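Visitor: I'd like to go over a predicted model; first the sequence, then the structure.
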Amino acid sequence: MAHWLFQEEHELLRRSVRSWVEKEVKPRVPEWEEKGEFPRELFARAGELGFLGLTFPEEYGGSGEDYLAGAVFVEEVYRCGSAGVAAGLVASTGIAAPQIYKFGSPELKERFLPPTIRGEKIGALAVTEPNAGSDVASLQTTARREGDYYLVNGSKVFITNGVRADYVVAAVKTDPAAGKNGISLLVVEKGTPGFSVVRKLDKLGWHTSDTAELVFEDCRVPRGNLVGQENLGFYYLMQNFVWERLSMALGGVVGAQLALEEALRYAQQRVQFGRPLSKFQAIRHRLAEMAARTETARCLTYHALALFVSGQDAVTAVAMAKNYACETACYVADEALQIHGGYGYMMEYPVQRLWRDARVGTIGGGTTEIMREIIAARLVNG
């Protein structure tokens, strides 16, 4: 059912993305899950269809549409049933490239945005470190100026797209003594001496999304690769966190919806004691609660999206949406697995993947605890 927030052009886009996902992505998900990655060519295909440049201007190869179009893409690509595929595609143009588009020099934009929008280059945002996750101000990777270069030393972990990224937008300390006021963003390209991918991380969920640990050892990065102004990186990151968290909320709603659909399908087909599971009151009430929570998460997320696209302060609403939607995805997936009984614990049933993929939603992009702190701080401080 169409929602009032989306106009006719958004629904046309939705049908286009959904058709692509149903025909070219979803059928291959089991194969990609087994291999632990999806092909790089998928970026190029999404770029060819115009899906990676929806929110970027035409001068860089985008289509100049609004963030509602971006939200439609996020929702529909998550419907492939593999959050890892969605995370990989969304991270490049929804998390990494926006830092360059919003704050980078004209030269950086020309070098990185068009090939990223075409899907020829893959981007990653490198913030989290072994000893600095939610506390971004405490990151320890340093970048010391030496003539026309920055000498970068440190490490990053849990970096989505980090294994095969052609470039990473790395958060570094250019003034280690200044806390959050000493953070800058540097674009570090693949193949730069001193920059290496230590390993691809083995995860509980998001199997198709490559997640890396990165190391910088006397890595020389040209000063021209500085994004925006030196020491303003923390504030740049905070501005795009709103969209990143909104994207995760949208993904959470879709994950919950898919889990509900799997549970309903199974309950209608599985016969016990002479009748389908869907005829038992205990199961029917579970399904009702799952549906209600999913719809509540959708409404809260769309409310936050409406505030965001209208240019209003959406920080609190997005924190609420991200928190509730991702927690709901975990709850609904767990209930769906329980309804499947022993079969839910078998790898051949999609519900186990939905259950595994949902869990990271309450951690990545800001934990549930951080979201609650944001909400509480704004309630108390006004």
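Guide: Perfect, I can see it now.

Visitor: only C-alpha atoms for contact and neighbour calcs from this point on.
Guide: OK.

Visitor: quick check: longest helix of the chain.
Guide: helix 233-269 (DSSP state H).

Visitor: tell me what that one is packed against?
Guide: Secondary-structure packing of helix 233-269 (3 or more CA pairs under 8 Å, 6 or more residues apart in numbering; DSSP states H and E): helix 67-78, helix 97-103, strand 183-189, strand 275-276, helix 281-309, helix 315-340, helix 350-359.

Visitor: Quick check: buried residues in that helix?
Guide: Using 16 or more other CA atoms under 10 Å as the test for burial, helix 233-269 gives 233-234, 236-237, 240-264, 266-267.

Visitor: what residue is smack in the middle of this protein?
Guide: residue 87 (4.6 Å; CA atoms, centre = their mean).

Visitor: who touches the helix or strand that contains that one?
Guide: Taking DSSP states H and E as the criterion, residue 87 maps to helix 83-91. If you take CA atoms under 8 Å, 6 or more residues apart in numbering as the criterion, helix 83-91 is touched by 38, 43, 52, 74, 77-78, 80, 123-125, 160-161, 205-210, 251, 357.

Visitor: Second structure for comparison follows:
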Amino acid sequence: MRRTVYSADHEAFRDTVRTFIERSILPIHEEIVAEKQIPDSVWQAAGKADLLGLEVPEEFGGSDPGDYRFNAVLGEELAKVSMAYNSCLQMHFDIGVPYFVKYGTQEQKERWLPGLCSGELVTTIAMTEPSGGSDLAALRTSAVRSGDDWVLNGSKTFITNGYTADVIIVAARTSPEKKAKGITLFALENGTPGFERGRKLDKVGQPEANTAELFFQDVKVPNANVIGEVDRGFIQMMEQLPQERISAAVGNLAQAKAILEETLVYAKERQAFGQSIGKFQHNKFLLADLFTQIDVSQAYVDACVVAHTQGDLTAVDAAKVKMWTSDIQNSVLDHCVQLHGGYGFMREYRVAQAWMDARVTRIWGGTNEIMKEIIGRDLGL
């Protein structure tokens, strides 16, 4: 079915994104996998292509078209190549950078946004801790006021871009007695004394993405590095989670659809018992079901993209679309692996890597069980 969510301007932007991918990512893809991180050259090429400042005003080096659909186009195209490129770059331009734009002071914007737009600086947000992920209100990392500084202690884990990020947004508890209402966000710069990174974590999937543990021992952070207001960090994170979740949904479906289309080609070409495997009724009916699931899900995702562009996407709808697409994505990819037979279990085949890459989408951004809890509460249960 023809999609109507994007205009000619969005499709022209899609061409720009594809050119960036073809020139700056695909030629060195294997090297990126081996190093388990995206090199500076890719970030800077993205900056030159004006891909990293989609929500940043021009005065700070961004392009700021004021239209979330450009973010969605970029997310789609990155996910088609690999979920890791989608997660790393999206963590920067779609999740991290908006915190500086929406909550940062004028001085913070002047200080960091130009570099974040050019790709000279990379950012991430550090929420998850070893003791828990989905329960953000229970985080243990603390920040205690000391004169004009805050002293940060604690640790974070599973942080995308964590091994290489130059400016990290750290969620820390500043008023323990206030529980969720006592959390503050801090911008922590690379090289700050007391801040250390652990190893690149050995994940099941998404090898291109550097994911790391972060450690803070008596780290002094200037009060000028507080993002937003003291003790309002939890509220700020809740305000930003709908965008993180619709962006996740966009990537989930784009990746699954790309691999399903490749699987259809394989089903037409692969021969067994004198005919293509796609001709067998079970496989034919299965593929008919899978393509229908993708198309129906795409209609819902597109509706959510429009709603978010207009400022109308609720936290509940964001939870629904994140949960639904990650379930559909994993189901579709599992069937794609089965249709490839033994080849589907070989890492050299994209379907195998995509299958491994996708498993985490039902966990990050709030587990699907948490999404169901959000939806259930909205139903009055």
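Guide: Thanks, I have it. Fair warning: this is a prediction, and the values are worked out from it, not measured in the lab.

Visitor: Kindly provide the TM-score of these chains.
Guide: Between these two chains, after superposing, the TM-score reads 0.97 (TM-score structural alignment, normalised by the length of the second structure); 380 aligned residues with a CA RMSD of 1.3 Å.

Visitor: quick one on the thing from earlier: nearest to residue 3 of the first structure, of the helices and strands packed on helix 233-269 of the first structure?
Guide: Taking CA to CA, helix 281-309 is the member of those nearest to residue 3 of the first structure, at 9.0 Å.

Visitor: by contact count, what packs against the closest one?
Guide: Here helix 281-309 of the first structure touches helix 67-78, helix 233-269, helix 315-340, going by 3+ CA pairs under 8 Å, 6+ apart.

Visitor: Adding distance to residue 288 of the first structure, write those helices out as JSON lines.
Guide: Below are these laid out as JSON lines (distance: least, CA to CA, whole Å):
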{"stretch": "helix 67-78", "distance to residue 288 of the first structure": "23"}
{"stretch": "helix 233-269", "distance to residue 288 of the first structure": "10"}
{"stretch": "helix 315-340", "distance to residue 288 of the first structure": "11"}
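
Visitor: For residue 104 of the first structure, find the nearest of the ones you listed.
Guide: Closest approach to residue 104 of the first structure among these is made by helix 233-269 (10.5 Å; CA to CA).

Visitor: The helix or strand following the closest one against the second structure, how far on average?
Guide: Sequence order places strand 271-272 as the next helix or strand after helix 233-269 of the first structure, per DSSP H and E. Mean deviation of strand 271-272 of the first structure relative to the second structure after superposition (mean CA distance after the TM-score superposition for the first structure): 0.5 Å.

Visitor: Contact partners for residue 319 of the first structure?
Guide: Counted by CA under 8 Å, 6+ apart, residue 319 of the first structure has contacts 245, 371, 372, 374, 375.

Visitor: picking that back up, can I get the helices and strands packed on helix 233-269 of the first structure in TSV with distance to residue 176 of the first structure?
Guide: Below are these laid out as TSV (distance: least, CA to CA, whole Å):
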stretch	distance to residue 176 of the first structure
helix 67-78	35
helix 97-103	22
strand 183-189	8
strand 275-276	63
helix 281-309	33
helix 315-340	28
helix 350-359	34
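
Visitor: Residue 112 of the first structure is nearest to which of the ones you listed?
Guide: Going by CA to CA, the one of these nearest residue 112 of the first structure is helix 97-103, 7.8 Å.

Visitor: Report the buried residues of that closest one.
Guide: 97, 98, 99, 100, 101, 103.

Visitor: wouldn't the third one be in contact with residue 232 here?
Guide: The reference is to residue 99 of the first structure. No - the criterion here is CA atoms under 8 Å, and residue 99 of the first structure misses it with residue 232 at 11.8 Å.

Visitor: Residue 232 of the first structure pairs with which position in the second structure?
Guide: Using TM-score structural alignment to pair residues, one finds that residue 232 of the first structure aligns to residue 232 in the second structure.

Visitor: and its match, how many neighbours does it have?
Guide: Residues near residue 232 of the second structure, counting by other CA atoms under 10 Å, number 17.

Visitor: show me what contacts it?
Guide: Contacts of residue 232 of the second structure (CA under 8 Å, 6+ apart): 181, 182, 183, 184, 185.
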